[in-house]
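Chemist: The following comprises the amino acid sequence and a computationally predicted model.
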Amino acid sequence: MLIHENRRITLKELGVMLSISVGSVEDIVEYHLHYRKVNARWVPRTLTDVNKMVRMRAASCLLQQSEDEGDAFLKSIVTTETWVHYFIPEPQQSSCEWRHTSSPKPKRAWRSRSAGKVMATFFWDWQGVIHVDFLTDARTVNAAYYADLMATDVKEKIQSKRKTGGKRVAFLQDNACPHTAKTTMETLRKLKWNLLTHLPYSPDLAPSDFYLFGRLKSDLQGMWFVDDAVIQTVREWIRRQPQVFGGGGIRMLSESWKKCVDSGGEYIED
């Protein structure tokens, strides 16, 4: 299913791909497939009791570790995610959530079709962006590419950037196929990185989703890129970020874990 392949795909993009109206796509996605958006990603509209219990338990364990170890734990976290478009549309509350049908629907502005796509894989931590790697010409992130990236560029930059080198890395990634593949798991084992628990359909617990990409899109909104000039623009955006930028997002993880626990595992929708 297209939503499974790209959980950030928009209703308009789906309409173009399927040659049907945006209204028809919205009806199918919301009322037949029962999906909504949380932090700009499609997730099941309703979490089951089991889903909520598992989310709450995982968040509780991570919150406890954060409380026990404090900043030392948060500073050890390296997180990753992939996604950048050639064209960042005018704001239409693109990070807002698709809410329950009984809630008022947000107003949505007209969205222009994307001119193309560059995939950017970010690795970042408390101190900011560690490494960003770009794929162009319709290439995609697969397990071999992802594992090699971690074992070379990312490993070297972590070792040179941190006083502890690469001795303590708490790695937070989502459950995308390249991230959970055997090749990736073997690479993580060799690197001796501690893989933190991250559950499916939990963009509200992923700092790249609830923090990094929202700010990137906000700063680039309305810009038009006719080619891969977006790469240089993103690199310049990274260089402009203050030293406290990364820490702001990582610190919010503890708040997100606590909110998840306090809500009984429900989606966090601020």
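Modeler: Structure's in. What do you need? Only a predicted model underlies this, so the values are computations on that prediction, with no experimental measurement involved. Residues are numbered from 1 along each chain as shown.
Chemist: CA only for contacts and neighbour counts going forward, please
Modeler: Noted.
Chemist: Let me know how buried Trp224 is, in neighbour terms.
Modeler: Neighbours of Trp224 under the rule other CA atoms under 10 Å: 15.
Chemist: Do you have the strands of the stretch 151-270 of the chain handy? List them.
Modeler: Secondary structure of the stretch 151-270 of the chain by DSSP state E, counting those that start in this stretch: the strands cover 170-172, 194-195.
Chemist: Throw these into JSON lines and include distance to Thr187 and mean neighbour count, thanks.
Modeler: Output for those, formatted as JSON lines (distance: least, CA to CA, whole Å; neighbours: other CA atoms under 10 Å):
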{"stretch": "strand 170-172", "distance to Thr187": "12", "mean neighbour count": "19"}
{"stretch": "strand 194-195", "distance to Thr187": "11", "mean neighbour count": "16"}
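Chemist: Comparison target below:
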Amino acid sequence: MSRSTDGSMNSEVADCFSGKRAAADLARSAQRRPSGKWSSPSWRVESPERSVRHRAQSLGLKRTTLNKILRKDLRFHLYRIQVRHKLTPEDKNRRVKMAKWFTKHPAVFDRLWFSDEAHFWLSGHVNSRNAVHWGSKVPDKVLTKPLHSEKVSAWIAMRRGGGLIGPFFFENERGVAQTLNAERYVGTALRPFWEELQRKNGVDVNEEWIQQDGATPHTAAASRAWLQERFPDRVISLKEEVKWAPHSPDLSPLDFFLWGYLKARVYAEKPKTSEQLKRAIIMEVGRTPTEMVGRAVDHLETVRLPQVIRRSGAHTEHLL
């Protein structure tokens, strides 16, 4: 029997987890030495996706005993596997190419407006995890929400040192959200953005850049022509000379930071109408510190993009 200097049975547990010893041997060891301390953070567990309950059954141990061994003695942690879209080899190559371009042009971050739109659903603040009822019998109540909830579609641009411009809402004259197309994209988002950009102190519009993803309204001929007229050779998008890699929400500060930050605060107000929802969005955008926006862009530049290069374009967000 192999033991550590403090009397623990590191090798016994490690051998059993790695399949070198029978489960029954570990069970007998556990019964002989119930207070034995097994400690090493370096042991490998075969079939790490297997549940503690099934692993305990195969080892002949109580689930609570095995839980203690895994967490306290071996210092393992339970990690939730995240679901992400599939990246093709071409997707990964594009992500690396884009990351390397940014690495070669770091000064662009001080002039680049990241932009995007997002939906805010009126029923988005419902959280069933917080809907509890203590009692002696099942309560006769349920949470309800509309089958087709009202929504608000907002467009925002953000830049390090420049804060936020927006929100601009895609809606008709009655205030009802509209499906985005190229005409609405230019008229409802890009034009007012350009007008506000021209009014910003300390901003030279002839030096500013703009980024957008590859959504169809963004890459339509009319949208591209409008942008190139005002941002000649300073547009980062799917069909431009400097290409934004598709399937890369983890590299957009609006996706990995801003939308989640805003929604957490907007839904905390529990808006009851679309007008209340829009007012809450406008209020929270106005409250968002410019320094916080800058830190999100800093994180992209110094952490996420280098990670993309190191991982040859593979997913990175689950490791951050």
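Modeler: That came through, no problem. Computed from a prediction, not measured in an experiment: that's the story for all the values here.
Chemist: returning to that earlier point: could the strands of the stretch 151-270 of the first structure be laid out in JSON lines, adding distance to Thr233 of the first structure?
Modeler: Formatted as JSON lines, those follow (distance: least, CA to CA, whole Å):
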{"stretch": "strand 170-172", "distance to Thr233 of the first structure": "26"}
{"stretch": "strand 194-195", "distance to Thr233 of the first structure": "31"}
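Chemist: and of these, who's closest to His4 of the first structure?
Modeler: For these, the distance to His4 of the first structure is smallest for strand 170-172, at 20.3 Å, taking CA to CA.
Chemist: What is the corresponding segment of the second structure for that closest one?
Modeler: Mapped onto the second structure using TM-score structural alignment, strand 170-172 of the first structure spans residues 209-211.
Chemist: for stretch 153-160 of the first structure, same thing?
Modeler: Against the second structure, stretch 153-160 of the first structure falls on residues 192-199 (TM-score structural alignment).
Chemist: Quick one: residues in contact with that stretch.
Modeler: With CA atoms under 8 Å, 6 or more residues apart in numbering as the test, stretch 192-199 of the second structure has contacts from Ala157, Ile165, Gly166, Phe168, Val203, Asp204, Val205.
Chemist: Closest one of those to Thr219 of the second structure?
Modeler: Thr219 of the second structure lies nearest to Ala157 out of those, by CA to CA, at 16.9 Å.
Chemist: now that closest one, what's its secondary structure?
Modeler: Applying DSSP: H, G, I helix; E, B strand; the rest coil to Ala157 of the second structure yields a three-state assignment of strand.
Chemist: how about it, what's its match in the first structure?
Modeler: Matched to the first structure by TM-score structural alignment, Ala157 of the second structure sits across from Phe123.
Chemist: wait, isn't that match in contact with Tyr146?
Modeler: No: counting by CA atoms under 8 Å, Phe123 of the first structure stays clear of Tyr146, with 11.1 Å between them.
Chemist: out of those two, which sits in the busier spot?
Modeler: A direct count of neighbours by other CA under 10 Å for Phe123 of the first structure and Tyr146 places Phe123 higher, at 23 against 18.
Chemist: nearest spatial neighbour of the more buried one, skipping sequence neighbours?
Modeler: Residue nearest to Phe123 of the first structure in three dimensions, not counting chain neighbours: Thr80, with 4.5 Å by CA to CA, 6 or more residues apart in numbering.
Chemist: Spell out which residues sit in contact with the equivalent of the one you found over in the second structure, please.
Modeler: Here Thr80 of the first structure is matched to Ser115 in the second structure, going by TM-score structural alignment. Contacts for Ser115 of the second structure (CA under 8 Å, 6+ apart) come out as Trp155, Ile156, Ala157, Met158, Ile210, Gln211, Gln212, Leu254.
Chemist: now with 7 Å?
Modeler: Residues near Ser115 of the second structure by CA atoms under 7 Å, 6 or more residues apart in numbering: Ile156, Ala157, Met158, Gln211, Gln212.
Chemist: Of the contacts of stretch 192-199 of the second structure, which belong to helices?
Modeler: Of the contacts of stretch 192-199 of the second structure, none are assigned to helices by DSSP state H.
Chemist: In TSV, list those along with distance to Ala14 of the second structure.
Modeler: As requested, the contacts of stretch 192-199 of the second structure are exported to TSV (distance: CA to CA, whole Å):
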residue	distance to Ala14 of the second structure
Ala157	52
Ile165	56
Gly166	56
Phe168	58
Val203	61
Asp204	63
Val205	62
